[in-house]
Structures are given as C-alpha cells and as structure tokens.
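Engineer: what's the 3D shape of this:
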Amino acid sequence: MKSILSLLPLASLLLPLGASASPCIPQGVTITAQQILHVAPNSTTCANAPASTLGECATAAQAAPALSAAFTKYTLTSKAEQAAVLGLIAFESGEFEYNRNHHPGVPGQGTRNMQSPAFNAKYAASIPAIKDQAEAVKDDPDAVLDLLVAVPEYDFGSGAWFLTTQCEESVRTALQSGSEAGWRGFIVDCVGTEANDARRKYWVRAVEALGA
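Structural biologist: The predicted model follows:
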C-alpha cells in the first residue's frame, strides 16, 4: 500500500482552481451593470441617443465588462479609487453617450473620461497592441482617438490608466482614504478641473454603488 504522504502532491493538483491561489496573483475586478446603473441611470439603453453620437453610446451592460477588464489591467483594486474613476467617466461621457468631444469639438479629445489629445497620445503609446499604429498617426489626433475608441477596454480604460500613471502618489493616497477631500484633490490637482456639484453627484453615487 502506498503511503498517504506519497499521495499528497497528487491530491494537491486536484484542488479546485484558486483554492490555494498564490497571493502574488492579482484577483480580477468585477464591476456589474447594476452598479453602473446606480451611477448612470440613463445608461439602460442607447435608443434615445442623438444621431450625432451614432456608434459612441454604450449601455451599462456594455460598459461593465470593459470597465472590469480595465480596472483589472491597471490593478485598480481600491474601491475609493474605482468610485472616483467611475464617477468621473460617467459625468464626462454624459452617462456613456459620448466618447468624443462634440462641444466645442476639440479634435482628438475623447475616450470615456474625455482626455486631451496629448494624454491620448501617451495612453495609446502605452498599449502594446496599438502603439506602432499610434506612432504612425501621431500627427493626427483624431486618428489616435479612433484607435482608442475602437476597443471598449481601451475606451473605458482611459480613466484607470490616467489615475494610475498620471497622478502623483500623494493624490492616490488621499483618494484611497475615501474622503471627500481626497476626491476633490484628485479632480482639482490631477484631472485639473473643478470639483463642482455636478461631478460630486456622480462620485457620491459611485461610492454608494461600490461600497467605497
């Protein structure tokens, strides 16, 4: 009879996947359509989207997997940081109706957090799958934006990329506290815009939805 001990290595291979997962392996982030709808209640459908945004509008159901993939890719596991990004992109994109700047219409400005062309150039260059194409059209901001909005994960991933690569660590640390002061610091000191009541409304709803 074989020793029980000799069978242990084989038994360990039969454990359910993830049962003894290494702490070095990052866990995926899941954002649900229901959570997004709490933040952006008008994103149930694109049926009423204006003709000018044809092809731009996304529903909560479409946004959820793209946002989950982006948060996972950029290891955005802090609920407070997730809420800040979700609130920002919901506001800037008109609850996912737009991914291009139509008013006043700045060439190349877009993705769901309405990044400037300069940031979009940096963002596209950071994505291995499109960096060569982005380099080839770097003098055409609209063409760079076309590359980004063509893939939902890139389109919805701009906010997570921006926070994790363009914000000072002190801004992220304050944001991770979950405080309103931390959120205001992110909006004012990193995004570079006004932490007004309209943006705050979306942030509050995102905090509620994610339990941040």
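Engineer: from here on, contacts and neighbour counts on C-alpha atoms
Structural biologist: OK.
Engineer: Quick one: the helices in the chain, in order.
Structural biologist: Ranges of helices in the chain, per DSSP state H, are 4-13, 33-39, 60-73, 79-92, 117-125, 131-136, 141-149, 152-166, 169-176, 180-185, 197-210.
Engineer: As CSV, those helices with mean neighbour count and distance to Gly108 would be great.
Structural biologist: As requested, the helices of the chain are exported to CSV (neighbours: other CA atoms under 10 Å; distance: least, CA to CA, whole Å):
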stretch, mean neighbour count, distance to Gly108
helix 4-13, 10, 51
helix 33-39, 21, 26
helix 60-73, 21, 21
helix 79-92, 25, 15
helix 117-125, 19, 5
helix 131-136, 16, 12
helix 141-149, 21, 4
helix 152-166, 22, 13
helix 169-176, 17, 27
helix 180-185, 19, 26
helix 197-210, 18, 23
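Engineer: for the ones you listed, which one sits closest to Pro107?
Structural biologist: helix 141-149 (5.8 Å; CA to CA).
Engineer: what is the orientation angle of that closest one with helix 117-125?
Structural biologist: Using axes from the mean of the first three to the mean of the last three CA atoms, to 10 degrees, one finds that helix 141-149 and helix 117-125 are set 50 degrees apart in direction.
Engineer: ok, Lys79 - contacts?
Structural biologist: Residues in contact with Lys79 (CA atoms under 8 Å, 6 or more residues apart in numbering) are Gln176, Val207, Leu210, Gly211, Ala212.
Engineer: ok, 6 Å please
Structural biologist: Shown in contact with Lys79 (CA atoms under 6 Å, 6 or more residues apart in numbering): Ala212.
Engineer: Please report the distance of it from Gly18.
Structural biologist: Noted for Lys79: a distance of 23 Å to Gly18, by CA to CA, to the nearest Å.
Engineer: Now show me the structure for the sequence below, then we'll compare the two:
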Amino acid sequence: MRSILHVLPLTALLLIHASASPCKPQGTTITAQQILHVAPNSTTCASTPAITPGECATAAQAATALSTAFIKYTLTSKAKQAAVLGLITFESGEFKYNRNHYPGVPGQGTRNMQSPTFNIKYAALIAATRDQAKAVGDAPDAVLDLLITVPEYDFGSGAWFLTTQCKEPVRMALQSGSKSGWSAFIINCVGTDANNARREYWAKAVEALGA
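Structural biologist: Purely as a prediction, here's the structure:
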C-alpha cells in the first residue's frame, strides 16, 4: 500500500506542513549581537557586583528572553522594540540588576525597574504568578521575587508595560521612530526624564535593530 504522502499533491503537502508549524509573528527575534551593540558590557557576568548575586544576565540570555517577550506581546515594530531595549538596558545597568538597590525601593524591579504598583498589576496578569501574587500582595518584594526568577517575566516587563500601560497616542508616536516619539514615551508613559544617558541607549538600540 502506498503512503498517502506519495499521492497527495504538492499544495496539500505544503498546507500540512504550515498547519504543523508554530505560528510566530515576523520580526520578533532579537540576537545577542544586536544586544551587544547596545549593551557591550553584557558579554559576561564575571564581574557582577557582590550586592547583586544572581541578578546579572548576559546578552545571549537577554536575547532569548526578549524574543519570547516580543512574541508574547506581538511587539513587531522595530521602533517600539528599540524603545523597550534602550529602556531596559539603561535601567538594569546593562542587565546587571533587576532590583532597585539605589536608593533601594522595596518591590521595585524587573529589567525596566517598574514600580511595585506596576509589578503587582503585571504579576496578576500572568497565569503562573496570579494566585501567588494575590497571596503576597501586601509584600512588594515577594511579588518582585515571583517575576525576576523567570527570565521571560523579568525581561518581558518592558514589552508588557509598553503594550498595556501606555496610551494609544504614546504608542502611535513611538511607532514613527522619531526622537520626539521616544521622548513622549519616556516622559508621558514611563514618567521620567528623557535625558542624554537614556537617549544614548535608545539611539544604539535604533541602530542595532534598524528601526
């Protein structure tokens, strides 16, 4: 008896292959080399400060976690990806930190250094952390612990924040890839100063991603 695959037309075989392949949004993969252009100090964690055991991540680790986050939140715009990458690189000290140590705000962290309020919201929307976050909601450090122990959640906070907490006009302005759009994102959504240090990381991210 001949195999059914020997008699099916080519178009049918292609359809079978397509249906069996996982659906992945185009343009969501980021590489370690791209990240190293933005965060050249993330090659290794050999010189991690003693105050931050276990917090450091390399460019390779960041690339895997960020690609997962971009897929999860369907962040396909290079301009938006660059904004997220620039933000988390700056806020985490090129991935050396995922807690606020200076001045040390309890519960503030993940790679974009979200406030405890946003971390509680974020954890409540992740199926795997929802119940635990509710149980420890009065202990912001405990909520943060749930998020930073899983790279996907730790690095995914920036993409989550942009796609769910920033208003549509901010996201639309950011889509243009302009400096004014980036400034609006930092000032009107992140709620901080669009200073030169942050701008430099964003500019490198734009170059790295071709935004």
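Engineer: TM-score them against each other, please.
Structural biologist: The TM-score (TM-score structural alignment, normalised by the length of the second structure) is 0.92; 203 aligned residues with a CA RMSD of 1.9 Å.
Engineer: picking that back up, nearest to Gln27 of the first structure among the helices of the first structure would be which one?
Structural biologist: Closest among the helices of the first structure, using CA to CA: helix 60-73, at 7.6 Å.
Engineer: By how much does that closest one deviate from the second structure on average?
Structural biologist: Superposing on the second structure and averaging over aligned pairs (mean CA distance after the TM-score superposition for the first structure), helix 60-73 of the first structure comes out at 0.4 Å.
Engineer: For that helix, grab the matching residue range in the second structure.
Structural biologist: Aligned by TM-score structural alignment, helix 60-73 of the first structure falls on residues 59-72 of the second structure.
Engineer: hmm, who's touching that stretch?
Structural biologist: Thr28, Thr29, Ile30, Thr31, Ala32, Ile35, Ser42, Thr43, Pro151, Glu152, Phe155, Gly156.
Engineer: from these, which two are the most distant?
Structural biologist: That would be Thr28 and Thr43, which, of these, are the farthest apart (CA to CA) at 21.7 Å.
Engineer: Looking at these two, which one has more neighbours?
Structural biologist: Thr28 (20 against 17; other CA atoms under 10 Å).
Engineer: For Leu66 of the second structure, see how far away the more buried one is.
Structural biologist: 9 Å.
Engineer: ditto for Lys72 of the second structure
Structural biologist: For Lys72 of the second structure relative to Leu66 of the second structure (CA to CA), the value is 10 Å.
Engineer: got it, and Asn100 of the second structure?
Structural biologist: 20 Å.
Engineer: And Thr192 of the second structure, by the same measure?
Structural biologist: Distance of Thr192 of the second structure to Leu66 of the second structure, computed by CA to CA: 23 Å.
Engineer: Start and end of stretch 12-30 of the second structure, how far apart?
Structural biologist: 33 Å.
Engineer: can you list the residues that contact that stretch?
Structural biologist: Ala63, Ser67, Phe70, Ile71, Thr76.
Engineer: which part of the second structure lines up with stretch 143-157 of the first structure?
Structural biologist: The alignment of stretch 143-157 of the first structure onto the second structure (TM-score structural alignment) spans residues 142-156.
Engineer: Run the chain-centre distance for that stretch.
Structural biologist: In this view, stretch 142-156 of the second structure has its centroid 11 Å away from the chain centroid, taken as CA atoms, centre = their mean, to the nearest Å.
Engineer: again with stretch 190-197 of the second structure
Structural biologist: Worked out by CA atoms, centre = their mean, stretch 190-197 of the second structure lies 18 Å from the chain centre.
Engineer: quick one: buried residues of it?
Structural biologist: Val190, Ala194 (16 or more other CA atoms under 10 Å).
Engineer: What separation do you get for the residue lying closest to Ala134 of the first structure once chain neighbours are set aside and Ile127 of the first structure?
Structural biologist: Once flanking residues are discounted, Ala134 of the first structure sits nearest to Val144: 5.6 Å by CA to CA, 6 or more residues apart in numbering. With the distance defined as CA to CA, Val144 of the first structure ends up 12 Å from Ile127 of the first structure.
Engineer: do Leu7 of the first structure as well
Structural biologist: Leu7 of the first structure sits at a distance of 45 Å from Ile127 of the first structure (criterion: CA to CA).
Engineer: can you check Glu180 of the first structure too?
Structural biologist: Distance from Glu180 of the first structure to Ile127 of the first structure, by CA to CA: 32 Å.
Engineer: Ok, which of the helices of the first structure comes nearest Asn48 of the first structure?
Structural biologist: Using CA to CA, the helices of the first structure put helix 60-73 closest to Asn48 of the first structure, at 14.4 Å.
Engineer: quick one, that closest one and helix 152-166 angle?
Structural biologist: 40 degrees.
Engineer: so where in the first structure does stretch 188-202 of the second structure end up aligned?
Structural biologist: By TM-score structural alignment, stretch 188-202 of the second structure lines up with residues 189-203 in the first structure.
Engineer: which other residues reach that stretch?
Structural biologist: Against stretch 189-203 of the first structure from outside (CA under 6 Å, 6+ apart): Ala84, Gly87, Cys167, Arg184, Ile187, Val188.
Engineer: what sits against the third one?
Structural biologist: With contacts defined as CA under 6 Å, 6+ apart, the neighbours of Cys167 of the first structure are Cys190.
Engineer: Number of residues surrounding Ala127 of the second structure?
Structural biologist: With other CA under 10 Å as criterion, Ala127 of the second structure counts 9.
Engineer: Need the counterpart of it in the first structure.
Structural biologist: By TM-score structural alignment, Ala127 of the second structure lines up with Pro128.
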